[in-house]
Structures are given as structure tokens and as C-alpha cells.
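Trainee: For reference, the sequence and a predicted model appear below.
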Amino acid sequence: MTQAIIDHGAAREKLESAISAAKADGFRPRHAKSNAISDVMLGRHLTYRYILLTNLLAKATNGRAHGLALQAGADLDGAFDSRSLCHKVVVDFDRDPNQLAGKLGRSNEPYLNKPARYTALTHENAVRRGYDRSILEKCIDILGGLRDAADAESALIDAIYFTLQRESLVGEAAELDGDATLHKVLTKFVSAAVAQSCEGESCAIVTGLAFFLLGRGTGRDFEVKVHPVNQAGSSSNEVLDVDVLTDETLAYAAEVKDKEFNANDVGHAAAKSAAAGLGSFYFVCGPRSQGAARGAEYVDRVADEKNVRVSFVDVEQFFAMCAGLAPSDVSADDVWAFVDAAMMKARVKDATQAHILGAARFAGLVSGED
């Protein structure tokens, strides 16, 4: 089987041209399979969005590329490295506010997800039944039926057109006048952010931001790690939902709950903290939990059973305390850069990114209309 080489420079030019075509006044989708393309690009499965657009780009750049290939080692004539093309070309365009503006999904490494780990798209790929299966089948139908580079380019422009209908996930920090103004904006932002749980992701991001401001306020070089919700502890490098390191040493850890919690939740966090060598940890309570006051009944038990201290605190109060200690030289750019990076590293859902960005626009932290 022969491989197809995709010139990344040529692919960049092709993608830029296709984006311009999709943005042209009066453009309307015209590919024979535009309905299926719309279903994928406007759908909720991030990985297949990236795969479809990337493989259309590959075929449009080099007509010898096989539309269904994911890896150069696939048993297909025209196999190519789809992952490399996506990560080195498509991701850059997705993060550019003047190109795709994050509307594809703003994932740094979309091919790390299971659907992209096969050598090719096939009907035998393991995928959840129902919606995910239907999206896979549509990708196979679209990519497997491509005739040539021109056909692929037509489909690519349609895919970009539908992508641009999605909500942007890219924001730019606003220019604010004075420290007091930023504090007022941050208070409004946090209140709006935690108004929606987003399955606990909103409170986790806000908790991470609180630690970031605490580090700046105390003059300590904090490395704040916000982990994917419900996955803390899945790696030896993770303890709780938010870990704070100084000089690569764990200094603080916080369990974040935006739903009702019980003794097992508290005990599990205490055990993880003790195993990591911490003498204390924070249990941050979101609006949909019972609140920090409810945690008092667990304090003695944790101290006696796990020999660690636990501090229960409501998320907005914790943020207010840390924000009050932040130095006057913290800027909106600093804050939004942290939030933006934290959302990426925590791999929050598209809906969460959209909500956090909307809260930031509402509060005036980033430019643009809500």
C-alpha cells in the first residue's frame, strides 16, 4: 500500500482559501452530502468534527490521500498521518480568532480521544450505539465517497461554513481601567460562571482561578492544575480536583463539589490528601451542594480517621477571599489567560467553554457581546 504525503504548508494555504470561500457573502452549501456534513459539524461529537474537517483538508490538498485514513500505517492506498495534519495545521486555525475562532472545539489534541486512535475509519470501529454510531457512519459515507481533490475541497468549504455557525469559544481580554474595576468585573464574572454547574466544571475553574490569584497575592510561584471533573486521582500526578504546586511540590489541594456530598465523598478526598502527604485540604462547595456549613459535621471524623484537617468553604466566598489578596498589577489579560488555559487542560466540554466565555463577556472581562 502506498502512502500519501500531505504538505502542511500547502494544507495551510488550502484551509485559508476554504475559510475565505465559506465566509464570502451569499455563500450557500452546495456539496451533494451537505446535510450529512452539517450533522457532523453542528453535532456534539468533537472528535469526529476534527476528523471530518482534517481528512477533507488532506484530500483537497493531495487528491491521492484516502479519505478514511487516520494513520500512515493504515492498510489503504493513500494512507496518511491525519493526526499530524490536525495537530499541526487545523488546531492552529481553530485557535486563531480571525480564522475558525475556536468554533471547531478548541481542543489542543483532539486525536488523543478513542475514536481517533484507529488506523482508519471503518464500520468495525468500537463506538457507542445511537448518536455516536450515526456520526461515525456519516463520516464514513462522506469521506469514503470523495471522488477527487475538487470534490473534497467543495465538501471542505461546506464543513467550514457549518463550523462557523457554531458559537465562538475564543475570547480576548478587555482593556480595564484600574484595579478596582477588575475586582468588580471578577466578582460579577464568578457569580455568572457558577450560576450554571456544567457538571461541576464551572466551580472547578473558579476554584483554580482563586488559587491563581492567591499565589499572585502572596508572591508565591503557584502552578495551579485544574483536573478534568470526576477524574481527579486517575493519575499518580493528580490528587484532588484542583492541585497547587510550588517548586514541583504539592502545597494545596481542593475537592470541588457542586452537588450534594456525603461522608464517603469527604473521606475519599481526605484519604487522597493524606496519601499525598498533605496535612490539610479544602472542600469547596458549589451553589448546588448543601453548602460549607453542612461540612462541619465531617470535620472531627476526618481529623480522627485520616489525621488531616479539612476546611469547608463556599466557592464564591473562597474566591472573594483570594481575590482580595491579589496585587494591583494583576491584569484582565493575566486572568483570562489563566482561565483559558485551565479550561483547555481540564478538557471541559464545549458547553462549559461557551458558558464561561459568555459569563466573561457579560461581566466585561473579555471583549465582545454576550
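Mentor: Perfect, thanks for sending it. Residues are numbered from 1 along each chain as shown.

Trainee: switch to C-alpha atoms for all contacts and neighbour counts from now on
Mentor: Noted.

Trainee: which ones are touching the residue lying closest to Asp158 once chain neighbours are set aside?
Mentor: Of all residues not flanking Asp158 in the chain, Pro29 sits nearest, at 5.1 Å (Cα to Cα, 6 or more residues apart in numbering). Going by Cα atoms under 8 Å, 6 or more residues apart in numbering, Pro29 touches Ile157, Asp158, Tyr161.

Trainee: How about Asp94?
Mentor: Taking Cα under 8 Å, 6+ apart as the test, what Asp94 contacts is Leu100, Ala101, Gly102, Lys103, Leu104, Gly105, Arg106.

Trainee: Now, the contacts of Pro29 that are in helices?
Mentor: Ile157, Asp158, Tyr161 (DSSP state H).

Trainee: Just the buried subset of those, please.
Mentor: Ile157, Asp158, Tyr161 (16 or more other Cα atoms under 10 Å).

Trainee: Between those, which sits nearest Val185?
Mentor: Tyr161 (34.3 Å; Cα to Cα).

Trainee: and the closest one, what is it in contact with?
Mentor: By Cα under 8 Å, 6+ apart, Tyr161 lies in contact with Ile19, Ala22, Lys23, Pro29.

Trainee: ok, second structure coming up, stack it against the first:
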Amino acid sequence: MAVSVDHDDADEILREFWKEVLEKGEQDYIEDEGVKEQIRVIVEDDSYGQKTYRYMLFTNILAKATDPRIHYRALQVDDCDLQEAFDSRSLAEDRVVNWEKENGQRLGGSNEPGTNNPYRHPSVSLETNPMHQHSLERLYELLQELEDKTESGELDPKNVLKQTLYFVSELPSQTVDYVSPSEVPYSELRPKVNDYLEISGGGERLASVSAGITLAYYFYAGTDGDLEVNADHVNVPDEQSNAAGDVEVKQDGELVRAIEVKDKPVGVNDVKHAIHKARSAELGEYLFFVGDGFKNGKKADAIAEAENAPIEMILVYPDEYLGQLKFVGESGRRKFVDEVGEFLNDMRAQEESKDGWKELVESFED
């Protein structure tokens, strides 16, 4: 029998129990030391290849606390040999991911954990042959023990969730809190941003600043409809991302603009690649932020490639995109400062990049 877990109920329980765990500071919500230790080990294991197993454990523990009918090992409804099957992946991506972003991204900061290989099976089963066999066996044994002891009345699923949340709360936050400055004059902001961009940070600094400028522009313009600006980490391989650019603008769910961001010297192949991405996304216009000029001897060829493109390929230079901050007013510049910090957190930027932006933000209050 397939079970439909109510996502709203799960979200309410998650937030209620998280608040309780943080406020009470209790360490023990279940008495079974063996189960407790198994949960702790999986939650705290941040070694390579373990992140998806953390999401699977956390999501299924949340689901069981929300609806005790589900089986702890279920992952999908289709082809699942467990009678109490449910869609774990949709719950993870619909509610767990959003909650995690608001609370330090302690599980790993994945936007789509359900797309990873361990989640592509109907259930947590020893019949699969994953790369990390030990991790699968460890998770299988814990989930089956949780199921057996819940059925026998030895464990309460709600207390299992609270115990798990306690261990999550002990993990270090991966995000930085930014306090919005009361005033952001352009004359101070521009040189501070220039200094911030002197360090590449693997391209994440320019990507987050570009996304912040884009969002501030639309914010100040008061664009109608539901507007969304997304920024990919520039080091995410194209085959792992469906994004049309490093920065995307969507209005009412539809892609309306994409921006390629390059903080290294640009060559002809970079422009060709951007043209290909634009055409694949069926965009008639595409922005290319040139952060550090062109490769030696390639400027004329790269510009010619852009000018002769079958779409409107617009090369944008630092003075042009940073100059946009002149036109968005004080409110737009505050929005820019706030959102760059959020983009850095969302893309799980390096600590140096996040701390550098925090210093910039705090400098306005000195």
C-alpha cells in the first residue's frame, strides 16, 4: 500500500521539533544506546560519498514521525517491494532542502539530493551494488532496526526524530549570518566590491556579485510577477547542471534571461560555449560578464565571435555591471548587499569568500 506523506504536516513537525531541541538543549530523547550511536555516526560522517545517505536517513526519520504507516526503508512508490512505500525523494527536495538552507545547511547543502545514485532505488536494500557498500549496509541495518523496534513499541518515531535533530544541531553551521547595513552609499560600495573581487575564490565571488546586481536591478524596477534569480557555483560541470548560465532569471517559472560569468581571461571557445548554451535554452539574448579581460591575442576574435553569433550575445564589462549599482537607489544597494551573502551561502562558497563578504557588510557600520 502506497502512503502519501503530507508535506505540510512534515514541515510543521520538523520546525516544531527543531525549535524544541534548540531551546531545551536535551541530549537524550531515546534510551536505546545502540540505535542512538548508529544515528550519530551516520549524521556526523561527512566523508566523500556519504552526503546522500545522511539525507535518506534524515528524510525517512522525518516521514515516519509524520506518518507512522510508512516503512523506514522506503524510497519510492513505484516498484517498491515494501507495502508501506512512499516518495522519500520528493519530501527531501520539497521540504528538507528548504528547512536545511534556513538552518545552516548542516546535512550538506544539496539542492537535489534525490538525483544522486543511492536515491534511485525503490528502497534501501542490500540487493543494490553501490560504490560505498559499507555505507549502504550501515544505513540498511539502522533503518530496519528502527522499523522493527517501532513496530514492537520499543521506539517512538517522534523521539527518534528529536534525537536525530539533536545530532544535526551539534554539526557546525555551513552558512554565515549577515546583518543588513542601514546605509549603503555607492561611493563606498563600489571600491569595496572592487577590492572583494580582487580575490577569485574559484569564480564564486564574481558569480554571487553578478547575481546580486541582477536581483537588485529587478527589485528596484519593481518587475511584475514571481521573479526568481538563481546562481550556480561556477565550478559545477555543465553535465551536472541544467542551468542555462551561471546566473538565471525566471519570471513566473519561465526562464527569461541567463548570464555567463567569467572571472578568468576570455577566449573564443568560451564565447562559443556560451552561444551553445543560449541556443540550447532557446534564448534570443544572452549576457556574458567579462570579469578579467581576454586571453592574450584573442580579444578581437572573441568579440567577433560574439558579434557574429546567431543570437544577441552581449559582452558586459566590470564598469558596466558594477555601474548598475548607481541606478538602483539605496534600497536596491541594500538588497544587493543582502542577496550576495545569501547567494554565497546557497552555493556553499569557501569560508574565505563568505567571511570576506561579511567584513565588507560590517564595514558600513564602522
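Mentor: Here it is on my side, so go on. Please read all numbers here as calculations on a predicted model, not as lab measurements.

Trainee: returning to what we had before: need the buried ones from the contacts of Tyr161 of the first structure selected in PyMOL.
Mentor: In PyMOL, this line selects whichever of these come out buried by 16+ other Cα under 10 Å:
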select buried, resi 19+22+29
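
Trainee: Okay, and which of the contacts of Tyr161 of the first structure map to strands?
Mentor: Taking DSSP state E, every one of these sits outside strands.

Trainee: In TSV: the contacts of Tyr161 of the first structure, plus distance to Cys285 of the first structure.
Mentor: Formatted as TSV, the contacts of Tyr161 of the first structure follow (distance: Cα to Cα, whole Å):
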residue	distance to Cys285 of the first structure
Ile19	44
Ala22	45
Lys23	44
Pro29	47
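
Trainee: from the contacts of Tyr161 of the first structure, which single one is nearest Tyr118 of the first structure?
Mentor: Ile19 (28.2 Å).

Trainee: pretty sure that closest one is in contact with Ile157, am I right?
Mentor: Yes - assessed by Cα atoms under 8 Å, Ile19 of the first structure is found in contact with Ile157 at 6.7 Å.

Trainee: secondary structure element for the nearest residue to Pro113 of the second structure once chain neighbours are set aside?
Mentor: Closest residue in space to Pro113 of the second structure, ignoring its immediate chain neighbours: Thr52 at 6.1 Å, by Cα to Cα, 6+ apart. Assigned by DSSP states H and E, Thr52 of the second structure belongs to helix 51-66.

Trainee: got it, and Gln174 of the second structure?
Mentor: Here Gln174 of the second structure is assigned to no helix or strand, by DSSP H and E.

Trainee: so who does it touch?
Mentor: Residues near Gln174 of the second structure by Cα under 8 Å, 6+ apart: Gly104, Gln105, Arg106, Asn345, Arg348.

Trainee: how about a cut-off of 6 Å?
Mentor: Gly104, Gln105 (Cα atoms under 6 Å, 6 or more residues apart in numbering).

Trainee: do Ala303 of the first structure as well
Mentor: Counted by Cα under 6 Å, 6+ apart, Ala303 of the first structure has contacts Arg309.

Trainee: Look up how far Cys285 of the first structure lies from it.
Mentor: As judged by Cα to Cα, to the nearest Å, Ala303 of the first structure and Cys285 of the first structure stand 19 Å apart.

Trainee: any idea how far Gly355 of the first structure lies from Ser202 of the first structure?
Mentor: Let me fix one detail, which is that residue 355 of the first structure is His and not Gly. Counting by Cα to Cα - His355 of the first structure and Ser202 of the first structure are separated by 9 Å.

Trainee: Leu112 of the first structure now?
Mentor: 23 Å.

Trainee: Equivalent analysis for Ser331 of the first structure, please.
Mentor: Going from Ser331 of the first structure to Ser202 of the first structure by Cα to Cα gives 21 Å.

Trainee: Which of these two has more residues huddled nearby?
Mentor: Between Ser331 of the first structure and Ser202, Ser202 has the larger neighbour count (other Cα atoms under 10 Å), namely 26 against 20.

Trainee: what about the more buried one, which SS state?
Mentor: Following DSSP: H, G, I helix; E, B strand; the rest coil, the label given to Ser202 of the first structure is helix.

Trainee: List the contacts of Glu137 of the first structure.
Mentor: With Cα under 6 Å, 6+ apart, Glu137 of the first structure has no contacts at all.

Trainee: buried sites along stretch 296-308 of the first structure?
Mentor: So stretch 296-308 of the first structure, judged by 16+ other Cα under 10 Å, has buried residues Arg301, Val302, Lys306, Asn307, Val308.

Trainee: burial count for the residue lying closest to Asp148 of the first structure once chain neighbours are set aside?
Mentor: Once flanking residues are discounted, Asp148 of the first structure sits nearest to Gly63: 5.4 Å by Cα to Cα, 6+ apart. Around Gly63 of the first structure there are 21 other residues, counting by other Cα under 10 Å.

Trainee: Gly63 of the first structure against Ala149, yeah?
Mentor: Yes - the pair Gly63 of the first structure and Ala149 passes the contact test of Cα atoms under 6 Å, sitting 4.4 Å apart.
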